[in-house]
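S.K.: Got a predicted model here, sequence first, then my questions.
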Amino acid sequence: MRKHYYFLLLGLLFFFSGAAMAQSLRGRVTDAQTGEALPGVTIAVANTTTGTTTDTRGDYTLPLTNGPHQVQFSFIGYNTQIREITINNNEVTLNIALASGTQTLTDVVIVGSRSTQIRSNVETVAPIDVISVRELQASGQIEPTQMMNMVAPSFNSARQSLADGTDHIDPATLRGLGPDQVLVLLNGKRRHNQALINVNGTVGRGSVGTDLNTIPVAGIERIEVLREGASSQYGSDAIAGVVNVVMKKDTGTTANLHVGQFYEGDGANAQLGVYHGIKVGSKGSIGLAADVRFREGTNRAGRYTGPVYQNWNVSQGANESTADWLARRQNLYSQDQALITQNNFNLENNILVGNSDVNNFGGMLNGNLKISPKTEVYFTGVLNYRQGQAAGFYRYPYQTTQNIPEIYPNGYLPEIHSTLWDRSGLVGIGGEWGKGWRWDLSNVIGGNSFRFDIENSLNASQFALKEAAPTEFYAGTVKFNQNTSDFGVSKDFGQQIGVQSFNVAGGVSYRLDNYQILAGEEASYRNYAPESGRGGGAQVFPGYQPANEVNETRNVFAGYLDLETDLTDKLLLNAAGRYENYSDFGGNVAGKLSARYKFAEFFSLRGTISNGFRAPSIHQRYYSAISTVFVSVPGQGLQPRQQGTFRNDSPVAAAFGIPSLKAEKSTNYSLGITSQLLPNMTLTVDAYQIDIRDRIVLTGQFQRGTSAVGQQVSALLDAAGQTDVQAAIFFTNAVNTRTQGVDVVLSADYAVGAGTLTATLAGNLNQTEVRGDPKVSETLPSDVFGNVLFNRQERGRLEWSQPRSKFTLGGTYRLSKFSSTLRITRFGEVKTFDPNSAQLDEDFSPKTATDLNVSYRLNKWLQVTLGGNNIFDVYPDKLEVTQYPTANNPTSLDNSSFGRFVYSRTATQFGFNGGYYYGSLAFNF
């Protein structure tokens, strides 16, 4: 029945769109120098919700009511024009020629304000970057997260390796905070989170982010990055800021084909994106996009030097002399080397350290339909399907508890195969009634699922089956679904009270979150012979068990009030407040006060004081799993452990004294300047401080052992019936942090010869520090468990795993049909801390990557680009503590896991794949 309603609604929309009135503004926008059409120009009408963009031919049509209107034309890289026009039951034609100017990283913005006043980012109370699709494509990347990583200074995203599901999703952060502390919007509406929770040793460990790579690049018009806490405006997750992805709906057809490969000869990429937009009736439009990406994996592993067939890396016996111990090691080592030679074992290629292999297919539908002169229906649909393949650690023949030699006599490299589905649908209706009352009603439904299939693996506890034991397993699926309904109204009372503007906006919303874990097949998780000491479940990723299954739902009610006024022609004020109530933990209030004062045309001062919050994700509250992880054991290197992640409300968590999760709360301060230094140069500088209380982290491992702590852990796990688990971790509100930093954006535009040069210097400095001691167990002594709950490795991950600085100097030179972009990006220092020994800590110095491309437009519909990223083939520093243990030197420190790791996999600045070259074709019909 629901489908019939949808078809009926569409039929009505088409009927009404044909009956719309004919008052409109139309015309073409061109480059003032070359006369070529400019697609994607933003056209906005002051004090209304009306706006559009030019199509691929530079044409636009803008339905307007009778009366005078102020219309603004803006485009990245060009000076903005504002025109006054009057509509009187007629159609007005207005052609515009835009001159190159200083609009790099500036544009009319949607995010951060509910006022209809036209403002660029140098006029807003909050720092905002606007990144056009042209800039995204000029990055030479094919995925949205990596595109933004190269062009937005405060944004960071580095691909992860050997991190289970996180290999297939790039964690993305803002201002050095967590992936779950940045809110993502699509066309101004909240976008759902990913289903996967990052539980391995990566950036954002324990967090749940939003997968930007599910959005088809071909359908993106621009991306707005609000670099300021906005919980009072948009709700939970907006502590660090907001990313708003605006989708296309202009008419015409465009296509882009990209092919490239790394200098090393692997990691080939291919991407094809196609967009087509059509008019519907006289005042509506629908845009369709399809995006296909193929990403081959990379491998930067080193030569393995550890045991293969005989484990010579043994500990000294209690009654064994050092000489006897070393002799025993040497004997085993000699046997191992002989077997390696005899079996021709490949020490160079037994692990994959680099990008996972991913194929991505996406589509988009986006449009709007006028059903009356003052009412519009809009809709957006996004569908994404992804298949990925990544590997874990090699299981060597000597690791008998993890192998069945009849199947893999020389060991094996288990693989994780992922299947991701992501879908979302937005339907809204809005317009204006009475004298300036604007209203909007919308509903967004979306979901994400992540399926795990394990191949080239086995369940070692099925050793009795020998060759008949299965080697492929379905390990389960995680799902997250969200439905958000919003209603808002606003009105500008400026004229009534005698000021330029006084916009009042308010609204309510209702959100429903649903989280599910579906168990895998029995053989993926069961231990069929616990008395054997062999590992149960699929190696690399034991499946979710029936005990892990969950289907939990929560609802969220919210109400907000937002005021913005140009109190004088120099003073702009904004105040906002929001209340949200969660069915699973209660309510929260967030507020904000912002101001901007224009001292002169060339100098303004802006600042904000606000408080924010991030509700515990439903994933963090209900996730549980048993997994095989490799942990650093002093004197033994990386060793496998069966680790349990236990629900926050579980008996195990209660036994360990882990309290119920509550919301993270923040206090944000920012102060900045904006300046039109010269007619062709703009500058923004914004300093900020973000204090976060009760930050949610994933604890360190509470491990079984013979020490006092280990014995307590064993007793607690056994009492809870977790006899197969060797370690336990939990989610808990453990620490307080302070993040301080500065964002700088300097844009300039100059005539150079017969062409123009547009240049941008953009940078971010940030520093996060853990303040005070971590909160520990409510029932267990802090001197026993405090350092386990939040150890030095996790502290280092919060403070140092992301670059503390990133600066980009970029310039684009345009001359007739020729253009070239040069971008130099400096990534700051990162560090890693070992959980047990400061001697294993690593520092990685700043690195600079240089990107260059050259484009030539062969004709009006085809542009050819050749380019390279990281053209000087720069790599991060290699691991320094790589004196791995040998038969005669068993006490050496090793960060490389017997040479397998050349570069750090836990703190990366920009990856470790080296230089990349590519070519692309851009079609415009």
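M.R.: Done, it's in.
S.K.: Going by C-alpha atoms from here, please, whenever you check contacts or count neighbours.
M.R.: Will do.
S.K.: My guess is residue 760 contacts residue 807. True?
M.R.: No - Residue 760 sits out of contact with residue 807 when judged by C-alpha atoms under 8 Å, with a separation of 10.4 Å.
S.K.: Run the chain-centre distance for whichever strand or helix holds residue 242.
M.R.: Assessed by DSSP states H and E, residue 242 sits inside strand 241-247. Once both centres are worked out by C-alpha atoms, centre = their mean, to the nearest Å, strand 241-247 turns out to sit 12 Å from its chain's centre.
S.K.: Can you list the buried residues in it?
M.R.: 241, 242, 243, 244, 245, 246, 247 (16 or more other C-alpha atoms under 10 Å).
S.K.: and if you look at stretch 840-852?
M.R.: 840, 841, 842, 843, 844, 846, 847, 848, 849, 850, 851, 852.
S.K.: Then stretch 892-907?
M.R.: 893-907.
S.K.: Now the spatially most central residue of the chain: closest residue in space that isn't a chain neighbour?
M.R.: In the chain, the centroid-proximal residue (C-alpha atoms, centre = their mean) is residue 172; its distance is 2.8 Å. By the measure of C-alpha to C-alpha, 6 or more residues apart in numbering, the closest residue to residue 172 outside its immediate chain neighbours is residue 157, 4.6 Å from it.
S.K.: Now do the contacts for that neighbour.
M.R.: Residues near residue 157 by C-alpha atoms under 8 Å, 6 or more residues apart in numbering: 145, 146, 149, 170, 171, 172, 173, 910.
S.K.: Once you drop chain neighbours, what's closest to residue 59?
M.R.: In space, residue 59 is closest to residue 28, 4.3 Å off (C-alpha to C-alpha, 6+ apart).
S.K.: packing partners for the helix or strand harbouring the one you found?
M.R.: For residue 28, the host element (DSSP H and E) is strand 24-31. Strand 24-31 sits against strand 59-63, strand 91-93, strand 96-98, with contacts defined as 3 or more C-alpha pairs under 8 Å, 6 or more residues apart in numbering; DSSP states H and E.
S.K.: Please compare the first structure with the one that follows:
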Amino acid sequence: MFAAATALIAIASSDVALAQSADTAAESDEAAEETGAAPSIVVIGTRRTDRSATDSASPVDVISSAELQQQPAINMLDVIKNVVPSFFVPQNTISDASTFVRAPSLRGLPADNILVMLNGKRFNRSALVQVYTGGDTALSFGSQGADISSIPSIAVSNLQVLRDGATAQYGSDAIGGVLNYGLRDDIGLELQGLYGQNYDNGGDGETYQISGYGGVKLGDRGFISLAAEYSDTNGTSRGVQRPSAVNFATQFPNLADQLPNAPGPVQIWGTSPSHGWKAVLNSEYEFSPQATMYLFGNFAGSKADQSFNYREAVATTATRFDGTNTTTGTLSANSAFRHPIYLTSCPTGNATCPNGAFVKDTNVFNFTTLYPAGFTPRFLGETKQAIGVVGIKGEMDSGFTYDLSGSLARQSLELSMNNSLAPSYGPNTQTSFNFGTLIQREMNLNLDLTYPLEVGLASPLTLSAGAEFRREEYEATEGDPQSYGAGPFAVQNLYVQTAPGVFAFDSTVTMPPAASGYGGTSPTFAGKSNEKSKGVYIGLEGDLTDSFSMGLAGRYENYDNFGSTTVGKINARYELTDSLAIRATAGTGFHAPSPGQNNVQVLTTTFIQGNQVQVGTYPVTSDIAQFYGATTLGPEESTNFGAGFVFDPGNGLTLTVDGYSIKVRDRIGISQTFNVSAQDLIDLPSLAGVGVGGSVQYFTNGFDTLTRGVDVVSTYRTDLAGGRLNLTLAYNYNQSKVTDFDPGVIGATQLIDIKYLAPNHRATFAANWSLGDFAVNLRESYYGSWRDANDYPIRQGNVSTGAIIDGQEFGAKFVTDLDVSYTFMDNYTLTVGANNLFNTYPDKIAPTINNPIYDLTGSISNGSVYPRPGGPFGINGGFWYGRLRIKY
């Protein structure tokens, strides 16, 4: 049988035990809710089906359905952030398309170093490659990870988080760990409705959520279930009026009501308003004891509307404090308003005024005709998600198991903008733009096999083998011509008339190309690109003695864009006593560059000292990137080590402590920016979309990191005052640092952010007490201090040197969540509660040379008061809510 299993490697794949054990995990969760015991069966990190969270050789967190649904957050990212200490995701207040698809980090590693699964099958990547430069994306800059926000909590039976490298078991991306969402398969009906809002700003952030789950039997042989959710969230605002807008209203009171968002701030710092739906289908049918067919899928759609930066119509001055000195600073007008568009073309055939040039006279156009008080673009993103998985699995009398499956997935992100303009098109500008659609498509084929080998040891050895075929495709569709183009007024050579029919050169004025705020996909970069890969694996694990278990895994994969790689893993667990065991793992891993990373093209607007500048990110295969030295991307490679112990004395107490070290080489990042000169534009005309004074960047393998940390998880169950009390303490210490880098890729602020953007210390204490129909949940979260050097690069106290020394340090905080539930009439449960009960905010932005505080508003120049990424728990403050649950 060993030979037969090995022969099937060429047509097999990687995720067998996961899907096979989903039923067991769901039953474990249901029992956990009834008895108060923690869910025990784990189905990731092993091919065995008899492992628990405490006797697994790799550290695994098992989060129950009840704990996931307890969170009032409508985004799965925020749900996981609240309960998994090593999981980090910023709020993303204004971060271009990254606001629509936020990128998380696990153990300080980027989103595409986390493998996400549904029922043990690979979940697709998002359509967005993270190219926004800022603290919002600093830990996932350049990544293209999965968008788990499309998964509704009500559909999940449990979430298992493997805190261990697992590329040898599951393929590319599992460097930092694995998130596996087990889907519900219980029979019954459940409905939930939630309403809540924030404490501040008059109670903004109003949230409505309606969700439901229904499961029915298919005779005695199967089931079908459907879970769905609809949510609508109003935006929040935690900034103040920009000082330039305060000045404008004072100078032009008759135009004050035409300021964007009047009478509120012209620029919104907070959560963008959004609405959307999510659905999950799950089903199985047993044709025979040896063959069960399954079908499941996830479908979702969402829309969000984001504020961009305000574009000032006039220049003003205001007093500011930089931490040391009080000075008067100039708040510049946006480049679209600094000079008019000259409309008179040079006379045809005039020798002193060449064709294509313009006459500097009074025939002009000003953008104040469109926006007399300036403008704030609104950036719109519409995300659509679909993945379907179908397969057949079974177990023979001999114990041989198989799982054959295939999946198709597609995610798209359509980007557009209102209330903007294309400066280089002058009076013919649009005010609304379609930037095109980004699309990620994936196909996976898998066959997984296991066989128990009886060789006279303490348990059978589980032999596993398999192979996988995967195809990924990335597509960008063309945007409106004005969204990316350089119009007729991009460069105006101006001449003045010195005598009848005689002209002399006066000056050259420019207008930025493309739409103000973002750039659409041009025909040059529109189109599809794909990547194919094939992989095979083999594994062997089991109990060698009653006290010692061990596992081995190896994997080979071949990619058509960079070649092949081989990785391996070994883990072991040894019981010192009945209640104390030690465990350890070691392995290698990799992340293959995605078609999106190889082919993304994005044009964005940034502001440097008030000047609007275009920044273009271009594919490494493009003439633009290669003009500045781009080369082909290679895979990231990793080495993982972990060791820890499990203490389980059997009296309701469990304690696990696990240390880890993750070395990642040749990490994929984004190069330094290369400024476009007039000569560059002559040498390469395709640079016109960026324009003179703009900059270019591209993806490259440019640095190595070392991540070290420790996870501590302890649970205790007892009785208190006649009720059941469950206590959990989870702590994570994590620190990443760059050990080697190309200075052309990594700058000084990135070195700091990789090390300190996520708090190095994070802890969560949770208590659940229930008595009869009453239940109380309390969670106290500790967030250690953190820094954001990219956005706030000079620490107060060092401003006199003017040098970048450190990022501003934002202090440690405690955040308290509390909810109380009452079940009545058996089937109805009412919950009232608050997240961030005591309305805690991160520290305010400190005055520095780079970010002085203006006297007019007590904010920096863009009106923000709190750090723009939101930090580890956001800048919205307290949120109260009520929820009604009906379950039959």
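M.R.: Done, it's in. Everything numeric in this text was worked out from a predicted model, so none of it was measured.
S.K.: what's the counterpart of residue 811 of structure 1 in structure 2?
M.R.: Under the alignment (TM-score structural alignment), residue 811 of structure 1 maps onto residue 767 of structure 2.
S.K.: got the contact list for the closest residue to that match other than its chain neighbours?
M.R.: Leaving aside its sequence neighbours, residue 767 of structure 2 sits nearest to residue 727 (C-alpha to C-alpha, 6+ apart; 4.6 Å). Counting by C-alpha under 8 Å, 6+ apart, residue 727 of structure 2 touches 715, 716, 717, 765, 766, 767, 768.
S.K.: give me that answer again for 7 Å
M.R.: By C-alpha atoms under 7 Å, 6 or more residues apart in numbering, the contact set of residue 727 of structure 2 is 715, 716, 717, 766, 767, 768.
S.K.: go on, residue 803 of structure 1?
M.R.: 827, 828, 829, 830, 909.
S.K.: which position in structure 2 aligns with the second one?
M.R.: Pointing back at residue 828 of structure 1 there. For residue 828 of structure 1, the residue aligned by TM-score structural alignment is residue 784.
S.K.: Apart from its chain neighbours, what residue comes closest to that match?
M.R.: Residue 784 of structure 2 sits nearest to residue 812 (C-alpha to C-alpha, 6+ apart), 4.3 Å away.
S.K.: Check which helix or strand the equivalent of residue 477 of structure 2 over in structure 1 maps to.
M.R.: Mapped onto structure 1 by TM-score structural alignment, residue 477 of structure 2 lines up with residue 518. Residue 518 of structure 1 belongs to strand 501-519 when assigned by DSSP H and E.
S.K.: helices or strands up against the very next helix or strand once past that strand?
M.R.: Sequence order places helix 522-525 as the next helix or strand after strand 501-519 of structure 1, per DSSP H and E. If you count contacts as 3 or more C-alpha pairs under 7 Å, 6 or more residues apart in numbering; DSSP states H and E, helix 522-525 of structure 1 packs onto strand 473-492.
S.K.: In structure 2, what stretch matches the strand it packs on?
M.R.: Counting by TM-score structural alignment, strand 473-492 of structure 1 corresponds to 433-452 in structure 2.
S.K.: ditto for stretch 451-463 of structure 1
M.R.: Using TM-score structural alignment, stretch 451-463 of structure 1 pairs with 414-426 in structure 2.
S.K.: Quick check: end-to-end length of that stretch?
M.R.: 26 Å (C-alpha to C-alpha, to the nearest Å).
S.K.: now the helices for the stretch 601-750 of structure 1?
M.R.: Per DSSP state H, counting those that start in this stretch, the stretch 601-750 of structure 1 has helices spanning 618-622, 651-655, 708-719. These are given in chain order.
S.K.: What is the equivalent residue in structure 2 for residue 280 of structure 1?
M.R.: Aligned partner of residue 280 of structure 1 by TM-score structural alignment: residue 218.
S.K.: tell me how far the strand holding residue 28 of structure 1 is from the chain's mean position?
M.R.: 36 Å.
S.K.: quick one: contacts of the helix or strand following it?
M.R.: Per DSSP H and E, the first helix or strand lying C-terminal to strand 24-31 of structure 1 is strand 42-45. For strand 42-45 of structure 1, the surrounding residues in contact (C-alpha under 7 Å, 6+ apart) are 50, 51, 52, 53, 69, 70, 71, 72, 73, 74, 75.
S.K.: Can you select the buried ones from these in ChimeraX?
M.R.: To isolate the buried members of the contacts of strand 42-45 of structure 1 in ChimeraX, using 16+ other C-alpha under 10 Å:
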select :50,51,52,53,69,71,72,73,74,75
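S.K.: Please report the distance of residue 709 of structure 1 from residue 784 of structure 1.
M.R.: 6 Å.
S.K.: Next: residue 153 of structure 1.
M.R.: 42 Å.
S.K.: and the two? which has more neighbours close in?
M.R.: Neighbours per residue, other C-alpha atoms under 10 Å: of residue 153 of structure 1 and residue 784, the larger number sits with residue 153, 25 against 15.
S.K.: what about structure 1, which of the contacts of residue 727 of structure 2 hold up?
M.R.: Contacts conserved in structure 1 for the contacts of residue 727 of structure 2, using both residues aligned by TM-score structural alignment, their matches' C-alpha atoms under 7 Å: 715, 716, 717, 766, 767, 768.
S.K.: Can you tell me how far the alignment partner in structure 1 of residue 121 of structure 2 is from residue 239 of structure 1?
M.R.: Under the alignment (TM-score structural alignment), residue 121 of structure 2 pairs with residue 189 of structure 1. According to C-alpha to C-alpha, residue 189 of structure 1 and residue 239 of structure 1 sit 17 Å apart.
S.K.: Run through who's touching stretch 636-653 of structure 2.
M.R.: Counting by C-alpha under 7 Å, 6+ apart, 54, 165, 175, 579-592, 654-668, 715-718 sit against stretch 636-653 of structure 2.
S.K.: Tell me the buried residues within these.
M.R.: 54, 165, 175, 581-592, 654-668, 715-717.
S.K.: In strands, which of those appear?
M.R.: Among those, DSSP state E puts 581-591, 654-668, 715-717 in strands.
S.K.: how many neighbours does residue 93 of structure 1 have?
M.R.: 14.
S.K.: Hmm, residue 27 and it touching each other?
M.R.: Yes - if you go by C-alpha atoms under 7 Å, residue 93 of structure 1 and residue 27 touch, sitting 5.2 Å apart.
S.K.: I am finished for the moment; much appreciated.
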